[in-house]
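S.K.: structure of the sequence below:
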Amino acid sequence: MSGKPHAPACDRNRDPILAVLRECFADHRRVLEIGSGTGQHAVYFAAAMPWLTWQASDVEANLPGIRAWLDDAGLANTPPPLVLDVLAPWPQVEADAVFTANTLHIMGWDGVQAFFQGAGRLLAAAPEGTLVAYGPFNDGGRFTSASNREFDRWLKARDPQSGIRDFQAVDRLAAGVGLQLAADVAMPANNRCLVWKRTGAGPGDRLACGK
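M.R.: Next up, the predicted model:
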């Protein structure tokens, strides 16, 4: 692990997330990960899903750590990470899926809006495009657990613009860029995996990405 950043939370949540992604990305070919952080998820998911090209991205300051993880793993399906700030022009990249973990509560609401606008533009060229967002979410304006309430207080103490987002609010943003909710999967530690697709999802499609 020397020389590489490490987030213990990535070790804890990677397998539950992978169980969702294996189903939702089974027919996809190239995933753009927004906010790859340490790079741990990129390496783990790319190794477990070799049919995917896993394109990591983040703000420039985080790229050295991501590169360290990718270089150490030496996987054929992880190209060099891209600089991507959701509030700046996005790099030109082709992808039929977008994934992000634990980012929407870190960025300000303007960043959340920019995230959905950018993902919508990217997936507009992919008829079966899929967007997956993992993290804590409120429901109907209410916290779903005491721990999430405390986490939100901690976030706002660090940055008043951050905070746990309301599920209904982010779902409206997704709908505004042509994405329809296909699955809402409960995850450990009061987190959720929200899955949106470009095409209409009937009951059978929802089961394909978890219950």
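
S.K.: CA only for contacts and neighbour counts going forward, please
M.R.: OK.

S.K.: stretch 17-30: which residues count as buried?
M.R.: 17-18, 20-21, 24-25, 28, 30 (16 or more other CA atoms under 10 Å).

S.K.: the residues you listed in strands, which ones?
M.R.: Using DSSP state E, the members of the buried residues of stretch 17-30 that fall within strands are Arg30.

S.K.: one more, please, to line up against the first structure:
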Amino acid sequence: MKKHSPATLRNREAILSVLRHELPEWGTVLEVASGSGEHAVYFAEHMPALAWQPSDPDLEALASIKAYRADYEGVNLREPVALDAREGEWPIGRADAILCINMVHISTWRSTIGLFYAASHVLNGSDAPLILYGPFIEQGVKTAQSNVDFDAGLRARNPEWGIREVETLEKHATFRGFSRTARYEMPANNLMLVYRQTGEAEPVDDIFAHFKE
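M.R.: Okay, here's the model as predicted:
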């Protein structure tokens, strides 16, 4: 029932170090695309003042999260919810932070659009961060060969997947009223990008038709 991700053991301490700087002291953290649930348990254990809300669209992932939660001795890890970032409406009404680890590149561009759209409605105030972790391509920064190869492999598996360009990501972030407030270089050629709402989202009838990758 429990799923295991070797990458979680490798990156969780580095991610936690950043989260300690960027997350609020208390409140609810919504983790989008929680996967196996190993990150959720680890972060909930190390930040007991925060209520951790895991989520995922995959039934096997949700089962894994529930299995880890069953063994968790704390009280701040909530029951996981089914949440698909591609949908404009989410089952979570409010959150004080949103964390999304390794989803943007292993999902369609629609998922990223949906993530920013829903975050603009769900996040509780301008200090509430939307935090992304994963590999990204940046203009003016040489892309590591490992990421070039990884990107090619992703697109071979699914043409709609792939490592996203930060500049394209941030055009849409601005459209939704977000600005990047921090950038952290992480191990294995990954980044953590932190966004907060500093403006108003542009009105649009169809968020998915408006902005293409």
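
S.K.: TM-score for this pair?
M.R.: Put the two chains on top of each other and the TM-score (TM-score structural alignment, normalised by the length of the first structure) is 0.88; 197 aligned residues with a CA RMSD of 1.6 Å.

S.K.: tell me which of the buried residues of stretch 17-30 of the first structure is nearest to Met187 of the first structure?
M.R.: Using CA to CA, Ile17 comes nearest to Met187 of the first structure of these, at 7.9 Å.

S.K.: mean shift between the longest helix that the first structure contains and the second structure?
M.R.: Ranked by residue count and defined by DSSP state H, the top helix of the first structure is helix 8-24. Its matched residues in the second structure lie on average 0.4 Å from helix 8-24 of the first structure after superposition (mean CA distance after the TM-score superposition for the first structure).

S.K.: matching residues in the second structure for that helix?
M.R.: The alignment of helix 8-24 of the first structure onto the second structure (TM-score structural alignment) spans residues 6-22.

S.K.: contacts for the matching stretch next, please.
M.R.: 38-39, 42-43, 129, 184, 186-187 (CA atoms under 8 Å, 6 or more residues apart in numbering).

S.K.: ranking by neighbours, what's the top pick from those?
M.R.: Pro129 (27 neighbours; other CA atoms under 10 Å).

S.K.: re earlier: just the contacts of stretch 6-22 of the second structure: which are in helices?
M.R.: Using DSSP H, those in helices are 38-39, 42-43.

S.K.: nearest to His210 of the second structure among the residues you listed?
M.R.: Nearest to His210 of the second structure among those, with distances taken as CA to CA, is His39, at 33.4 Å.

S.K.: mind telling me what that closest one corresponds to in the first structure?
M.R.: By TM-score structural alignment, His39 of the second structure lines up with His41.

S.K.: tell me where the second structure has strands.
M.R.: Going by DSSP E, the second structure shows strands at 27-32, 50-56, 81-82, 97-101, 130-134, 178-186, 190-197.

S.K.: wait, which of those strands is closest to Ala70 of the second structure?
M.R.: Taking the strands of the second structure one by one with CA to CA, strand 50-56 is closest: 13.6 Å.

S.K.: superposed on the first structure, what's the mean shift for that closest one?
M.R.: So strand 50-56 of the second structure averages 0.4 Å relative to the first structure (mean CA distance after the TM-score superposition for the first structure).

S.K.: which residues does that strand contact?
M.R.: 25-35, 37, 40, 43-44, 62, 65, 76-84.

S.K.: matching residues in the first structure for that strand?
M.R.: Using TM-score structural alignment, strand 50-56 of the second structure pairs with 52-58 in the first structure.

S.K.: most centrally placed residue in the first structure?
M.R.: Nearest residue to the geometric centre of the first structure (CA atoms, centre = their mean): Thr100, 1.2 Å.

S.K.: ok, now which ones touch that residue?
M.R.: 33-36, 132-134 are the contacts of Thr100 of the first structure under CA under 8 Å, 6+ apart.
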